[in-house]
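*Asks:* using only what follows, build the 3D model:
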Amino acid sequence: MSFLNKVKDFFSTHQETREKHYNPNLQSHYYKLTYKKAVQSVKELIEQTPGMTITSISEERGEMSVNITSPRKAFLVVTIVSVRPIETAVDFTVTTDTFLPTDFGYSRKVILNLYSKLDKKENFIGTSRSN
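*Replies:* Below is the predicted model of the structure:
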């Protein structure tokens, strides 16, 4: 990861995961489970996390909206995509609600924390399958 990307990340209130992200920690995570099980697992994980409240779930589109109220206010969107019958990808997008031009890495920490918990809970296959 280049110095410019680190500076850009620091002065940001938004972070998202994707297939080909320059930061390997923020690449899409793949799990060996069905789509329905993935939706249920992520839902349970968020419900068990203090300060997070699910505002809407669209199982048809594989999206979940979550309000984060503590320790900082933020908005989380979870995207779940079935790649194969028993392989599912999970992506996160976090936007922090702050008047400052930076959230001091909070949005990245939320994503890394959720991935860490999900990796332990489910059968983690790997990241970014297109590499």
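*Asks:* from here on, contacts and neighbour counts on C-alpha atoms
*Replies:* Noted.
*Asks:* against which helices or strands is the helix or strand hosting Ile125 packed?
*Replies:* Following DSSP states H and E, the helix or strand that holds Ile125 is strand 124-127. With contacts defined as 3 or more CA pairs under 8 Å, 6 or more residues apart in numbering; DSSP states H and E, strand 124-127 has these neighbours: strand 29-31.
*Asks:* now the other sequence, so there's something to compare against:
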Amino acid sequence: MSIMHKMKSFFSSGQETSESHYDEALRSHYYKTTAKKAMETVQQTLGGMPGAKVTSVSEEHGEISLAFEKPKKALMIVTVISVRPYETAIDFNVSTDSKLGTDFGFSKKLISEAYDKLNKDLPFIGTGLYPK
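*Replies:* Sure, this is the predicted structure:
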């Protein structure tokens, strides 16, 4: 990752994961599970994080919204996508409420923590398996 990407990441007020993200830590994660089981695990695991509260769940769209109050205010949208039977992708979009216009890397750290917790609770397959 170039120095410009690192600076952009550090001085942004949000982060998003994607299939072919330039930062390896922010690539889509794949798990060997069903979308329904992944949705349940995300709600239990991430909803139990300190300062987190599940605000909405849309089973039809595969989205879960979480609000974080501590240590910083943030909104996390988790997208769960069934790729094949027993292969599910999970992506994140995190935006922080910052008066300075930057969260100093908090959103990236939050995504990394969320993936670490999910990797322990779900059978992890890999990242960025289907780049364009």
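*Asks:* what's the TM-score here?
*Replies:* With the length set by TM-score structural alignment, normalised by the length of the first structure, the two chains reach a TM-score of 0.97; 131 aligned residues with a CA RMSD of 0.8 Å.
*Asks:* and the strand holding Ile125 of the first structure against the second structure, how far off on average?
*Replies:* Mean deviation of strand 124-127 of the first structure relative to the second structure after superposition (mean CA distance after the TM-score superposition for the first structure): 0.2 Å.
*Asks:* distance of the residue nearest to the spatial centre of the first structure relative to Phe3 of the first structure?
*Replies:* Within the first structure, one residue has its C-alpha closest to the average C-alpha position: by CA atoms, centre = their mean, that is Phe92, at 2.4 Å. In this view, Phe92 of the first structure and Phe3 of the first structure are 23 Å apart by CA to CA, to the nearest Å.
*Asks:* same check on Glu44 of the first structure?
*Replies:* Taking CA to CA, one finds Glu44 of the first structure at 37 Å from Phe3 of the first structure.
*Asks:* returning to that earlier point: my guess is the residue nearest to the centre of the first structure contacts Val66. True?
*Replies:* No - applying CA atoms under 8 Å as the test, Phe92 of the first structure and Val66 come out as separate, 10.6 Å apart.
*Asks:* any residues in contact with both of those two?
*Replies:* 76-78 (CA atoms under 8 Å, 6 or more residues apart in numbering).
*Asks:* I am finished for the moment; much appreciated.
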